[in-house]
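> whatever this is, show me its structure:
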Amino acid sequence: MDRRSFVRNAGFAGAGAIGAATSLAMPAIAQSLPKLSWRCTSSFPKALDTIFGAAQTMAKYVRESTDGNFDIQVFASGELVPGLQAADAAAAGTVECCHTASYYYWGKDPTYALATAVPFMFNDRQMNAWLYYNKGNELLNEFYATQGLYGLPCGNTGAQMGGWFRKEIKTVEDFKGLKMRVGGFAGKVLQRLGLVPQQIAGGDIYPALEKGTIDAAEWVGPYDDEKLGFQKVAPYYYYPGWWEGGPTLNLLVNLAKWNELPKAYQAALTSACQAANCDMMASYDQKNPAALKRLVAGGAQLRPFSQDILAACFDAANATYAEISASNAAFKKIFDDQVAFRRDAYLWAQVSEYTFDTFMMLQQRGGKI
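Next comes the predicted model:
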């Protein structure tokens, strides 16, 4: 055989070998990644682009990391089921999963609230540390399993604002008789101080404030609050939202569907939720400063809750925790774990991070940055 024939034939043989390898490899990959199509119902409307967007971000990463084989379609609140029935739909298998805030379901069992936020617990970084490295999410999934669910952290707003008030809140006495749109667990705590909590959907808050049906309302923070125009009818904007220091959003998956997923898809979904968790916090940190400036320019009057008010709320929260822990073993197990971690988390936070942040804030106030 001459040299040219050898090279030519070797080339064809090489190409054939490559083709054979490709034809062998592709079916193996296809078999390991079955085509799946899931539906995810959100508790949030599309207008809340950052919160609703976390589920879209999660679905995008899952789709891309599985070469399109695992596709999750995200539906806004009300498109498939009402927003506050999202977890029920996932548990029942009506949809494969939902994107929600677990504390919406605290009325079914207060343990749900511990997966999102409870008063005076964690900021967002501490919550993530507890979830990912203190085995917090493992503890939560022991509870979720009793509900037919599997949970993953999927978003965080950071510390929320304390709400919009028609009048100033100078003392604890000012809470007495006050009608406030405020979410579940916080409302239970504030009831101890005489406040009358109201459950009102986001779109109905503004007219209720305008008409005087309610005296105050909490929502999220500057970026989302700005869209609803609260400063026009309730000018006093209080902080901090002590009931939501680091509220985590949750992807709740039907437990049977989770167990059926190939390990590769479980890993893809877990990674995508973690990415969405980081992405959402970064998005709010970028959007909130400019929104706060616009709100103040539009008439919002920033007010901090006094230390006396915060202390009274802290005591009321502890009394509430003691009552629930006395009768709910699942709640007590997870809550006690959070409390133990909180002690060291705040010990560390006040050393380097707090000192650095405080110095830089003083430079900002002094006009140096």
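> please make it C-alpha for all contacts and neighbour counts, starting now.
Fine.
> from residue 221, how far out is the closest residue to residue 159 other than its chain neighbours?
Using CA to CA, 6 or more residues apart in numbering and skipping the chain neighbours, the partner closest in space to residue 159 is residue 245 (4.1 Å). Summarising the geometry, the distance separating residue 245 from residue 221, computed by CA to CA, to the nearest Å, is 12 Å.
> which of those two has more neighbours?
Taking neighbours as other CA atoms under 10 Å, residue 245 and residue 221 compare with residue 245 leading, 26 against 23.
> shared neighbours, residue 245 and residue 221?
residue 160 (CA atoms under 8 Å, 6 or more residues apart in numbering).
> that older thread, quick check: the residue nearest to residue 159 touching residue 119?
Yes - under the contact definition of CA atoms under 8 Å, residue 245 touches residue 119, with a separation of 7.5 Å.
> check contacts around residue 78.
With contacts taken as CA under 8 Å, 6+ apart, residue 78 has no neighbouring residues.
> roughly how far does it sit from residue 10?
Residue 78 sits at a distance of 63 Å from residue 10 (criterion: CA to CA).
> again, but for residue 55
In terms of CA to CA, residue 55 sits 52 Å off from residue 10.
> swap in residue 124?
Distance of residue 124 to residue 10, computed by CA to CA: 61 Å.
> quick one more, to check against the first:
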Amino acid sequence: MDRRRFLHNATTAGIGAAAAALATPAIAQERPKITWRLTSSFPKSLNIIFDAATQIANSVKNSTDGNFTIQTYGAGELVPALQAADAVANGTVEMAHTCSYYYIGQDPAFALGTAIPFGLNARMTNAWFLNGGNDLINEFLAPRGLYALPAGNSGTQMGGWFRKEINTIDDLKGLKMRIAGLAGQVMQKVGVTPQQIAGGDVYAALEKGTIDATEFVGPYDDQKLGFVKVAKYYYYPAWWEGGPAMHAFFNLEKFNSLPKSYQQILTDACAAANMSMLANYDAHNAVALKKLVGEGAVLKAFNRDILDVCFKAAMETYAELSQKSPAFKKIYDHQQAFKKDSYLWAQVAEYSYDTFMMMQQRAGTL
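Sure thing, here's the model as predicted:
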């Protein structure tokens, strides 16, 4: 080999080695080794809800070649179910999967991140989040050291399990009912004594008679929890949860300290989990409902008179809360304006189509 070629090859090799040496630390900086802990507000037995957390963790791990791992814990394993967001805010854990309306004791505005009585359905909720709603939620959460991304929706829920029939508004008076969020305040206006109890403790409370009724989610989860064994009247709809959302809550400082690529991976993982949860409930609730009826559940609809009284009570509640909480008023007013347009559109095409198809289902012609 002549001297010129030798020098050329040596120089090329040297450049290649230097580039490799520079690339390795750069990659390491872009994808550092990070381990987080996620606490859920839901027991592992409620697999559709809890699996959203697992799905997020798996997606993040796979997308980072195992460099970013999230350890998931069920309700009560690290912190009590209804303190998940508090644990994130104070740095006990980096992340939670929870419902923001569990924390209305701190400010009623928390309810608007999940669902309010006579609020948005699931599809509208996601549309609102993507069109300014979740930005308002995060503006509200930031001073509390929190950041949130939508990470699940159950769809319109069932109105719950009752030991006796509810034929008039007077039948609700004096009932002790497990019910979360602002719905408890609205129910209180019509005579119910609301109880906030974590999901894993509801069956025992209903069985012992500590409560007279409970709402939870819908047929798939309710069958797993066995409520039909202790209260046979199964009411619908849950007018207080037309499209309840779950969020992934992050410690704001921890989230902001992540590489931008990790932030995007987390955002995408939450979006996928958000879509999957609703799809899974849509797929499984019909089968579970048929099984519950076979096990003795008596399906009953809240009548129009009850809905009208509760709607009025809800509007009174929002007027009161808007005076007390500027954050509630700001987010609520934005959501209300969105809701009016959404229902204007929904009744044109979607409602007409769905109504016709439901008639075919009832006629057995599908």
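> translate the residue nearest to residue 159 of structure 1 into the numbering of structure 2.
Aligned counterpart of residue 245 of structure 1 in structure 2: residue 242 (TM-score structural alignment).
> likewise residue 228 of structure 1?
Counting by TM-score structural alignment, the partner of residue 228 of structure 1 is residue 225.
> so who does the closest residue to its match other than its chain neighbours touch?
Distances taken as CA to CA, 6+ apart put residue 203 closest to residue 225 of structure 2, at 6.8 Å, once the chain neighbours are dropped. Neighbouring residues of residue 203 of structure 2 by CA under 8 Å, 6+ apart: 225-227.
> now tabulate these in TSV and tack on neighbour count and distance to residue 178 of structure 2.
Conversion of the contacts of residue 203 of structure 2 to TSV gives the following (neighbours: other CA atoms under 10 Å; distance: CA to CA, whole Å):
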residue	neighbour count	distance to residue 178 of structure 2
225	18	14
226	13	15
227	27	12
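> over in structure 1, see which of those survive.
Counting by both residues aligned by TM-score structural alignment, their matches' CA atoms under 8 Å, the members of those that carry over to structure 1 are 225-227.
> coming back round to it: so which of the contacts of residue 203 of structure 2 are in helices?
Using DSSP state H, the members of the contacts of residue 203 of structure 2 that fall within helices are residue 225.
> which of the contacts of residue 203 of structure 2 lies closest to residue 263 of structure 2?
When the contacts of residue 203 of structure 2 are compared for distance to residue 263 of structure 2 (CA to CA), residue 225 wins out at 35.5 Å.
> how much space between the residue mapped onto residue 294 of structure 2 from structure 1 and residue 226 of structure 1?
Using TM-score structural alignment to pair residues, one finds that residue 294 of structure 2 aligns to residue 297 in structure 1. Computed with CA to CA, the distance linking residue 297 of structure 1 and residue 226 of structure 1 is 12 Å.
> kindly report the same for residue 347 of structure 1.
With distances taken as CA to CA, residue 347 of structure 1 is found 35 Å from residue 226 of structure 1.
> pick out whichever of the two has more residues nearby.
Just comparing residue 347 of structure 1 and residue 226: by other CA under 10 Å the higher neighbour count belongs to residue 226, 17 against 9.
> give the contact list for the more buried one.
If a contact means CA under 8 Å, 6+ apart, then residue 226 of structure 1 has 291, 295 as its contacts.
> and the helix or strand harbouring it, what's buried?
Per DSSP states H and E, residue 226 of structure 1 falls inside helix 222-228. When burial is assessed from 16 or more other CA atoms under 10 Å, helix 222-228 of structure 1 yields the following buried residues: 222-226.
> likewise stretch 73-86 of structure 2?
Within stretch 73-86 of structure 2, the residues that qualify as buried are 73-76, 78-86, counting by 16+ other CA under 10 Å.
> please apply the same query to stretch 207-223 of structure 1.
Along stretch 207-223 of structure 1, these residues count as buried under the neighbour rule (16+ other CA under 10 Å): 208-209, 214-223.
> adding distance to residue 147 of structure 1 and secondary structure, write the residues you listed out as CSV.
Written out in CSV, the entries for those read as follows (distance: CA to CA, whole Å; DSSP: H, G, I helix; E, B strand; the rest coil):
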residue, distance to residue 147 of structure 1, secondary structure
208, 35, helix
209, 36, helix
214, 34, coil
215, 36, coil
216, 34, strand
217, 31, strand
218, 29, coil
219, 28, coil
220, 27, coil
221, 31, coil
222, 34, helix
223, 34, helix
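> possible to save those residues as JSON lines with distance to residue 60 of structure 1?
Conversion of the buried residues of stretch 207-223 of structure 1 to JSON lines gives the following (distance: CA to CA, whole Å):
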{"residue": "208", "distance to residue 60 of structure 1": "37"}
{"residue": "209", "distance to residue 60 of structure 1": "38"}
{"residue": "214", "distance to residue 60 of structure 1": "40"}
{"residue": "215", "distance to residue 60 of structure 1": "41"}
{"residue": "216", "distance to residue 60 of structure 1": "37"}
{"residue": "217", "distance to residue 60 of structure 1": "34"}
{"residue": "218", "distance to residue 60 of structure 1": "31"}
{"residue": "219", "distance to residue 60 of structure 1": "27"}
{"residue": "220", "distance to residue 60 of structure 1": "25"}
{"residue": "221", "distance to residue 60 of structure 1": "26"}
{"residue": "222", "distance to residue 60 of structure 1": "27"}
{"residue": "223", "distance to residue 60 of structure 1": "24"}
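> centroid-nearest residue for structure 2?
In structure 2, the C-alpha closest to the average C-alpha coordinate belongs to residue 246, at a distance of 1.2 Å (CA atoms, centre = their mean).
> show me which helix runs longest in structure 1.
In structure 1, taking DSSP H as the definition, the longest helix is helix 263-297.
> show me what that one is packed up against.
For helix 263-297 of structure 1, the contact count by 3 or more CA pairs under 8 Å, 6 or more residues apart in numbering; DSSP states H and E identifies helix 49-65, strand 149-156, helix 222-228 as packing neighbours.
> next secondary structure after it?
Past helix 263-297 of structure 1, heading to the C-terminal end, the next element that is a helix or strand (DSSP H and E) is strand 301-304.
> list the contacts of stretch 350-369 of structure 1.
By CA under 8 Å, 6+ apart, the list of residues contacting stretch 350-369 of structure 1 from outside is empty.
> what does residue 123 of structure 2 correspond to in structure 1?
The alignment partner of residue 123 of structure 2 in structure 1, by TM-score structural alignment, is residue 125.
> what's the closest non-adjacent residue to its match?
With CA to CA, 6+ apart as the measure, residue 246 is the residue that lies nearest to residue 125 of structure 1, at 7.5 Å, once sequence neighbours are left out.
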